[in-house]
Every structure is written in structure tokens, then in C-alpha cells.
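Undergrad: got a structure for you, letters missing:
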């Protein structure tokens, strides 16, 4: 699939491409997170959690399923949920059918914060990412993303 499969280490050129990709992706994440925080008072982590809950049935997910869905370790999620709970964006309740399970529920306040942040966040994505690329370049980004996700055994 990839080029240079017989090499033990990446070439100088391959490392240059890698660094450019990683550094640019990090700058994109940082700028989008800064805009989100400045325009809505939600962190990117808050937004990830609220997005997952907004798509869930009854705005509720088991904490273990939420961790898997957003790709976080359980301990990181637990600490983050504690901060979100203090701000009344979510509630955590024990699962009636599992003594060790915890359901995470988006509150009305969390739903309102998520709704209020969505349009500015989507506008920022357009301005920072989409507007920088032609339709053809955007299609190439999608192809690259699919190839990387397949190589990493991640769902498309």
C-alpha cells in the first residue's frame, strides 16, 4: 500500500512531509479550540462530549461507551466529566442495571450551550480549514484520511 515498504526508517523527505502534516494539524486543532472557547466558553473536549451525547438516544450514553466513542481513556473522561458536571452541562447517574456502570446525561443547560456553540464552531471550521482548500484538494484529504484510518484499523 505505502511506498518504501522495505525501509526500516522513513527518508528525510518522508519525515519532512510527516512533520508538516502533524504540525499543521496541531495548529488547526489549536486555532479551532481557541475560537470555540472564545466564542462559546466550551472547550474542544466539552464539545466532543456534548456532540456525542446530542447524537445519542435520550441524550444519554454509558460512560464506557462515551469513552470509546470519543477515543479517550476512562480516567481522562471521568475527570473531564467531573468538571462538566460542576458547570451543569451533564449529569452522571448510576446505571440501574449495572452496579459499576454510569450513565452520562446531557442537561438542558448542556444542550443549550452545545446549540449556541455549533454555528460559530462550524463557521470556524469553514474559515480555518475548508476555505483553504479547493474541492479537489478536499477530496484528496478525504482519500488520505480513509487510507490512514484503514491502515490503523479504524472505522471509516
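TA: Nice, thanks for sending it over. Because the structure is predicted, anything quoted here is derived from the model rather than measured. Numbering: from 1, shown residues only.

Undergrad: C-alpha only now, for contacts and for neighbours.
TA: Fine.

Undergrad: So which residues make contact with the helix or strand where residue 119 lies?
TA: Assessed by DSSP states H and E, residue 119 sits inside helix 108-128. Under the contact criterion CA atoms under 8 Å, 6 or more residues apart in numbering, helix 108-128 has outside partners 28, 31-32, 35-36, 39-40, 42, 47, 50-51, 54, 88-90.

Undergrad: One more pass at 7 Å, please.
TA: The list of residues contacting helix 108-128 from outside it, by CA atoms under 7 Å, 6 or more residues apart in numbering, reads 32, 36, 39-40, 47, 50, 88-90.

Undergrad: Quick check on these: which are buried?
TA: Buried subset of these (neighbour count, 16 or more other CA atoms under 10 Å): 32, 36, 40, 47, 50, 89-90.

Undergrad: In TSV: the residues you listed, plus distance to residue 125 and secondary structure.
TA: Output for the buried ones among the contacts of helix 108-128, formatted as TSV (distance: CA to CA, whole Å; DSSP: H, G, I helix; E, B strand; the rest coil):
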residue	distance to residue 125	secondary structure
32	7	helix
36	10	helix
40	14	helix
47	14	helix
50	17	helix
89	23	coil
90	25	strand
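
Undergrad: let's bring in a second one:
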């Protein structure tokens, strides 16, 4: 094949690409609507709080939190500052390494995430999982992990066992 020629998508690949692109474009706004209305949180804000709430210590180094939220440290730092001003997150020097900044979800942040979680999971269920059967869910997880691996083969989600 001539390297100067594009590898055009065939009809099935194009249909799959456009469906994926539409999904990734429409889904965040649809999920975020209820979070904004009730908690005045973006989907990313919610994800930051959720990742912190799921750790036993409610604390993560900022670098690990950035990895778990698929964000740059600068984006996460900006959002953490905003959440800190709202009293939802605290930032401090990490207990084990003074060079590391850690983020901790506050009691107010935990209370907000606990209030929003049932609404969030119901929204996700209605928008995605109520439309899929068990095989679709397994396929979605498998395909998504393959795509993530191609984008970032050290992404934290790949370190968690596939269901």
C-alpha cells in the first residue's frame, strides 16, 4: 500500500466511528445535567469527588487522582482549588512524602457525593445500561478497555481486573 494514501474507513467502520463519536459527545452533557441542577457539579467535579470517596482514607495523591480522572495535573489542580473553595475537598502535603500534594474529600464533599450518587447511578442506568443486555455490557467493557489501552497502555483502569 502506498503510504501517502489514507486508510479510509469502510462503511461499517465509519458507522461505528460516528456512533462512538456521537456517544462521547452527547453522553457527558446528558449525565451532567442532573449533577449541575442538584449539586452544581460538572461531571468531572463529580468524578473527582467519587474517586476520593471510594478510597479507604478518602485521600489520594494529586498525581493518582489525575490518573483516575484521566486529567492533566493542571486541570485537576484548577478543579481541586474550586472544590476546596466550596469546602468539598482539602489539599495538603502527603503524609508519606512532603513533595507530594494530596487531596482529601471533606465531610461536606462526602455528604454531597452520597446525596448525588443515587441520582447519578440512575441517570447512568437509564442512559446506558437499561438499553443493553448482559452480552452488550460485557462487549462494551471489553471494547472500551481495548480503546483505552491504545490511548494509554498504563491507564489505571487497565490495572483493575476486568469483570
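TA: Structure's in. What do you need? Quick caveat: nothing in here was measured; it's all calculated off a predicted structure.

Undergrad: re earlier: as CSV, the contacts of helix 108-128 of structure 1 with distance to residue 122 of structure 1 would be great.
TA: Shown next, in CSV, are the contacts of helix 108-128 of structure 1 (distance: CA to CA, whole Å):
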residue, distance to residue 122 of structure 1
32, 10
36, 10
39, 12
40, 12
47, 12
50, 15
88, 24
89, 20
90, 22
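
Undergrad: hey, where'd the strands end up in structure 2?
TA: Assigned by DSSP state E, structure 2 shows strands spanning 59-61, 89-93, 101-105.

Undergrad: What is the neighbour count of residue 126 of structure 1?
TA: 13 (other CA atoms under 10 Å).

Undergrad: ok, now how distant is it from residue 32 of structure 1?
TA: Residue 126 of structure 1 sits 10 Å away from residue 32 of structure 1 when distances are taken as CA to CA, to the nearest Å.

Undergrad: Also residue 100 of structure 1?
TA: Remark: distance between residue 100 of structure 1 and residue 32 of structure 1 (CA to CA) = 36 Å.

Undergrad: Residue 107 of structure 1 now?
TA: Distance from residue 107 of structure 1 to residue 32 of structure 1, by CA to CA: 24 Å.

Undergrad: which non-adjacent residue is nearest residue 43 of structure 2?
TA: Nearest residue to residue 43 of structure 2 in three dimensions, chain neighbours excluded: residue 32, at 5.1 Å (CA to CA, 6 or more residues apart in numbering).

Undergrad: middle-most residue in structure 1, spatially?
TA: Nearest to the geometric centre of structure 1 sits residue 48, at 5.1 Å (CA atoms, centre = their mean).

Undergrad: could you measure that residue against residue 42 of structure 1, distance?
TA: Residue 48 of structure 1 is 10 Å from residue 42 of structure 1, where distance means CA to CA.

Undergrad: before we move on, what about residue 63 of structure 1?
TA: For residue 63 of structure 1, the distance to residue 42 of structure 1 - CA to CA - is 20 Å.

Undergrad: Check residue 114 of structure 1 too.
TA: 8 Å.

Undergrad: circling back: just to check, the residue nearest to residue 43 of structure 2 is in contact with residue 42?
TA: Yes. The pair residue 32 of structure 2 / residue 42 is scored as a contact, 5.9 Å apart, by CA atoms under 7 Å.

Undergrad: At which residues are the helices of structure 1 located?
TA: 12-40, 44-55, 63-70, 74-86, 108-128, 135-151 (DSSP state H).

Undergrad: which parts of the first one are buried?
TA: Along helix 12-40 of structure 1, these residues count as buried under the neighbour rule (16+ other CA under 10 Å): 32-37, 40.

Undergrad: ditto for the fourth one
TA: Within helix 74-86 of structure 1, the residues that qualify as buried by neighbour count (16+ other CA under 10 Å) are 77, 81, 84-85.

Undergrad: do the same with the second one
TA: For helix 44-55 of structure 1, burial by neighbour count (16+ other CA under 10 Å) applies to 44-54.

Undergrad: quick one on the thing from earlier: onto which residues of structure 2 does the helix holding residue 119 of structure 1 map?
TA: With TM-score structural alignment applied, helix 108-128 of structure 1 matches the range 107-127 in structure 2.
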